[in-house]
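Asks: no sequence for this one, just the structure:
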């Protein structure tokens, strides 16, 4: 009987130790997967900075699109936990194919500077991530005469101009803390540099920083 009691105590002790070990490992794994502090989304302001990649057609009749890379800077003031107003600035550039020409102009540099205003809507959210929708509108200034020895229109490019631009898209934020998150944001871009509105795809990725006095809406 004493031997049985000793075995029972030993088994109980081992099971208790295993339970504590598994619980500790589970808590450690959970802390690595998500933020330790609660993410309440009650910040007033939010800043985003990232790198962007998109495509574009640098002339009305060019048969081939070009790829651009650049930066995307976005500031948002949240009016409620769901709705915010935003200001967006983008700078991107790249080299583009041109029409066949006798001037030895091949893949000149094209770049754009874009400023837009709009809004964000925060949708699904939890401790680990949040999904947002956004729509911005404004203007974009394109520079098309860099690296050309002739006027850009001679090789099929637009002339330097400022034209309307808008984007609609979404973003997914992966929280690292209550203030810091990693964002991926795809967009559908509408531009009117030529005689018609054209649509292009853009995607950016970067860091979100939430700040400002927390307010309970």
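Replies: Good, I have the coordinates. None of the values given here were measured: they were computed from a predicted structure.
Asks: From now on I want contacts and neighbour counts done on CA atoms only, so please keep to that.
Replies: Fine.
Asks: would residue 24 count as being in a strand?
Replies: No: note on residue 24: no strand contains this position according to DSSP: H, G, I helix; E, B strand; the rest coil, which reports helix.
Asks: another one to put next to it:
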């Protein structure tokens, strides 16, 4: 086993986040623990715990690692275009790692990377475009909740599995009690995994919040 200093050098926050996300993506949220993570990194359980303290700290490392990948929108970009770019990028990150969403649940995401790459620039752009701070945070909150809910609703990495399970559940319904759901499977099922449902809703929220010129 590596010495304590060597182990800490090896188990950097970035390395821990990458390994944890790989476990979540490959094996599912039920398999993530300090011990499985330590095995992946070839360090002791105690080394990982010193870095993260607890599961909440580990999940914070993962979300901060992902937030660092959010794009920096160039200055001068149209407000609506900049807003759509930011939230579409967040949506892509979240749908790529559904296991992380399962474990985070309703915990707030307030890490520095997210605040610096998404929240602050989004609010600053909105205020610069003519919104009040209250209006800016309200619009941001609506788009954030839409993005989070759309990403967490289904496992977008397995659309075939989602469709199959939903088809079985809906097919078992009593047609007299649920005439639309049972009779409209061909129309209902595709919408469950269609990313355009989210993108369309996002554009509607952006248009509704667009500052008056």
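Replies: It's in. Note that the structure is predicted; figures quoted are calculated from it, not measured.
Asks: List the TM-score for the superposed pair.
Replies: The TM-score (TM-score structural alignment, normalised by the length of the second structure) is 0.22; 85 aligned residues with a Cα RMSD of 5.8 Å.
Asks: what helix or strand is residue 115 of the first structure on?
Replies: strand 109-125 (DSSP states H and E).
Asks: Check which residues of that strand are buried.
Replies: Buried residues in strand 109-125 of the first structure, counted by 16 or more other Cα atoms under 10 Å: 109-122.
Asks: could the residues you listed be laid out in TSV, adding distance to residue 166 of the first structure?
Replies: Conversion of the buried residues of strand 109-125 of the first structure to TSV gives the following (distance: Cα to Cα, whole Å):
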residue	distance to residue 166 of the first structure
109	23
110	19
111	17
112	14
113	13
114	10
115	10
116	7
117	9
118	9
119	12
120	14
121	17
122	19
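Asks: what's the angle between the next helix or strand after the strand holding residue 115 of the first structure and strand 109-125?
Replies: Beyond strand 109-125 of the first structure on the C-terminal side, the first helix or strand identified by DSSP H and E is strand 129-146. Counting by axes from the mean of the first three to the mean of the last three Cα atoms, to 10 degrees, strand 129-146 of the first structure points 170 degrees away from the direction of strand 109-125.
Asks: From the contact counts, what lies against strand 129-146 of the first structure?
Replies: Contact here means 3 or more Cα pairs under 8 Å, 6 or more residues apart in numbering; DSSP states H and E; on that basis strand 129-146 of the first structure packs against strand 109-125, strand 161-175.
Asks: okay if I get these as JSON lines plus distance to residue 200 of the first structure?
Replies: Listed next are those as JSON lines, based on distance: least, Cα to Cα, whole Å:
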{"stretch": "strand 109-125", "distance to residue 200 of the first structure": "14"}
{"stretch": "strand 161-175", "distance to residue 200 of the first structure": "9"}
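Asks: what's the closest of the ones you listed to residue 68 of the first structure?
Replies: strand 109-125 (8.0 Å; Cα to Cα).
Asks: okay, the angle between that closest one and strand 161-175?
Replies: Going by the same axes, to 10 degrees, strand 109-125 of the first structure makes 40 degrees with strand 161-175.
Asks: which strands and helices sit next to strand 109-125 of the first structure?
Replies: strand 83-95, strand 129-146, strand 161-175.
Asks: Please list the residues outside the strand holding residue 115 of the first structure that contact it.
Replies: 58, 68, 76, 81-96, 130-147, 165-166 (Cα atoms under 8 Å, 6 or more residues apart in numbering).
Asks: please redo it, this time with the cut-off set to 7 Å
Replies: The contact list for strand 109-125 of the first structure, computed with Cα atoms under 7 Å, 6 or more residues apart in numbering, reads 82-96, 130-144, 146-147.
Asks: For PyMOL, write a command that selects the buried ones of the residues you listed.
Replies: Selecting only the buried entries of these in PyMOL, with 16+ other Cα under 10 Å as the criterion:
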select buried, resi 83+84+85+86+87+88+89+90+91+92+93+94+95+96+130+131+132+133+134+135+136+137+138+139+140+141+142+143+144
